[in-house]
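Engineer: only geometry, no sequence info:
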């Protein structure tokens, strides 16, 4: 099998392992070894891989590396000839790998890919995030959100939390930290009142203050957490959840979603809206966080979330 490796030397597990693996992989792959030093450099190198006919790309890093790599691949490869992807978990946050990870690391993963034997696979369609009123280029990712989620991520990424909390619990910690913040009078009101958010999807639009907005192209999160449900059967597309400001029964709802359950009362409650869509437009002054990277709003505040191209992910 002719394959390439996008390698993030700064990821947590790669820093711990030193440079031995990178040296061995680069010696084996040559020009097909791609350092993830910058988005621009990665995209240029991925264009080279496309011209060389590389049909499988392994991504060695965390969620941010995977997001940047999928964006580069979508820009370089034709949509009908996307390469197979092998996600090698080695980052600070490995939420994506928990759903579609390759299952092996370092030279064990490289050797397995080199054998070229048939492997299991699954398909996922990332979120395509864009800013319609600007010249900013779209980016791909698999888990994101705004309003309260962006605020909670800033808390979760603070030095005190980063030092003591495992990063693969980031989403669970984010949901939990919002509830904890409500225990303190000083922060309760600012959290509960949320931020203005207008949502347009499938011919339906609504606006108001949002406590938290989430979206994903994944089918599973770490530790059984699943804050989504399908409002309509047999509908495909990106999953999303919007929790309105001052939501009723928030502690009860959070406890259920942290356990991957959506009881009937939650599905019917107007403060909690979840479903699937291929295309939605948001209007907000909130940052949007996609796979850990924070994107500031445009002047108009308009953000578009679309169902991105379908990628096939390999599993050892």
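Structural biologist: All right, it came through fine. Since we're looking at a predicted model, the values are computed, not measured.
Engineer: contacts, neighbours, all on C-alpha from now
Structural biologist: Fine.
Engineer: Could you look up the SS state of the nearest residue to residue 231 once chain neighbours are set aside?
Structural biologist: Closest residue in space to residue 231, ignoring its immediate chain neighbours: residue 275 at 4.9 Å, by Cα to Cα, 6 or more residues apart in numbering. In terms of secondary structure, residue 275 is strand; the call rests on DSSP: H, G, I helix; E, B strand; the rest coil.
Engineer: correct me, but residue 275 touches residue 242?
Structural biologist: No: look at residue 275 against residue 242 with Cα atoms under 8 Å: they stay out of range, at 9.4 Å.
Engineer: quick one, which of those two is more surrounded?
Structural biologist: For residue 275 versus residue 242, the count of surrounding residues by other Cα atoms under 10 Å is larger for residue 242: 23 against 19.
Engineer: so who does the more buried one touch?
Structural biologist: Each residue near residue 242 by Cα atoms under 8 Å, 6 or more residues apart in numbering is listed here: 210, 211, 212, 213, 214, 272, 273, 274.
Engineer: just residue 172 next, same as before
Structural biologist: Contacts for residue 172 were tallied using Cα under 8 Å, 6+ apart; they are 225, 258.
Engineer: what kind of secondary structure is it in?
Structural biologist: For residue 172, the reduced secondary structure class is helix; criterion used: three-state DSSP.
Engineer: what residues are up against residue 119?
Structural biologist: Residue 119 makes contact with 314, 315, 316, according to Cα under 8 Å, 6+ apart.
Engineer: got another, please set it beside the one above:
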């Protein structure tokens, strides 16, 4: 059983005729960084489109405040998963809008995991042409995709809203990628693939226990917390992840999908390829250290860094839990 997610195709005639568009443009995101002036040139001369460069959460806040003042009804995010997370956090903690604007996500970052699930895929210039044509003429078809959001509270940090949480080799891998591969030009799926291979190979060989072991005490939906050593721990509200993976096979009705693998779980090479596609297998069981389910709340006691949409946060104490809950629902638009 999967959590409740909704994708609805809506006739264009049912959509309001005039929508003012505001674009949050992060020139430092993966794809934008390669040609930071390309999108501003593409947008120049279109007075009805507002575009603001954003590099920090504070700049996202200021841009959204100005968009609300100018009655923007659709916010387009040209940035990576971290820019989407900063936007969602602003909209769901201190939104300047009376009604949440429609959201469109472009594939302008490094991994583009959120855009790959709920956004406009492919070249962002062509995607914007389709969007602008729809806004002017009503031609095309709009798909409204609704997803729950993760609400993350890490001790010592402000509340964040996002869509993909990772710990253990996920947060370690993000740190390794940022420190060692990103600045060497190994961007996107190449860098991600190399990082995953490095950590999984270490897990298979049992060659670096520090690299592949993260001790955490985990409580799920009010159950008594249990301390385990984890190789992998992820929680998401997305339907699919990078490389098209859908590593969810457990039951339950909660909006948060979680998957975890205990350190030194047996049959790793046999089990992971099947579980990555969401297929149950005889050896992928809790007894063997493979966990998955759809839940409402997760509490983690850890002093290791955790990641939300590619951004790392380190708890400042193990005495308080890192808490994951559903933080509401957001609606994203796709134009066909």
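Structural biologist: Noted; the coordinates are in hand. Just so it is clear, the structure is predicted and the values come from calculations on it, not from any experiment.
Engineer: By neighbours, which of the contacts of residue 119 of structure 1 wins?
Structural biologist: Counting neighbours by other Cα under 10 Å, residue 314 leads these with 23 neighbours.
Engineer: my read: that residue touches residue 83, true?
Structural biologist: No: in this structure, residue 314 of structure 1 is not within contact of residue 83 by Cα under 8 Å, at 10.6 Å.
Engineer: ok, back up a step: which of the contacts of residue 242 of structure 1 are also in contact in structure 2?
Structural biologist: Shared with structure 2 under both residues aligned by TM-score structural alignment, their matches' Cα atoms under 8 Å, the contacts from these are 210, 211, 212, 213, 214, 272, 273, 274.
Engineer: Output those in CSV; the columns should cover secondary structure.
Structural biologist: Written out in CSV, the entries for those read as follows (three-state DSSP):
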residue, secondary structure
210, strand
211, strand
212, strand
213, strand
214, strand
272, strand
273, strand
274, strand
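Engineer: what separates the residue of structure 2 positioned farthest from its centre from residue 191 of structure 2, distance-wise?
Structural biologist: Among residues of structure 2, the one most distant from the C-alpha centroid is residue 45; the distance is 32.5 Å, by Cα atoms, centre = their mean. Plainly put, residue 45 of structure 2 is 37 Å away from residue 191 of structure 2 if you go by Cα to Cα, to the nearest Å.
Engineer: One more: residue 35 of structure 2?
Structural biologist: For residue 35 of structure 2 relative to residue 191 of structure 2 (Cα to Cα), the value is 20 Å.
Engineer: Which of the residues in the one helix or strand residue 42 of structure 1 maps to are classified as buried?
Structural biologist: Residue 42 of structure 1 is located in helix 39-51, with elements delineated by DSSP states H and E. Buried residues in helix 39-51 of structure 1, defined by neighbour count with 16 or more other Cα atoms under 10 Å: 42, 43, 45, 46, 47, 49, 50.
Engineer: Which residue of structure 2 sits opposite the second one in the alignment?
Structural biologist: Read that as residue 43 of structure 1. Pairing criterion TM-score structural alignment: the partner of residue 43 of structure 1 within structure 2 is identified as residue 61.
Engineer: what residues are up against that match?
Structural biologist: Taking Cα under 8 Å, 6+ apart, we find residue 61 of structure 2 in contact with 87, 90.
Engineer: now swap in residue 312 of structure 1 and tell me
Structural biologist: Contact partners of residue 312 of structure 1, counting by Cα under 8 Å, 6+ apart, are 83, 84, 85, 121, 122, 123, 124.
Engineer: hmm, 10 Å instead?
Structural biologist: The contact partners of residue 312 of structure 1, by Cα atoms under 10 Å, 6 or more residues apart in numbering, come to 56, 82-86, 100, 120-125.
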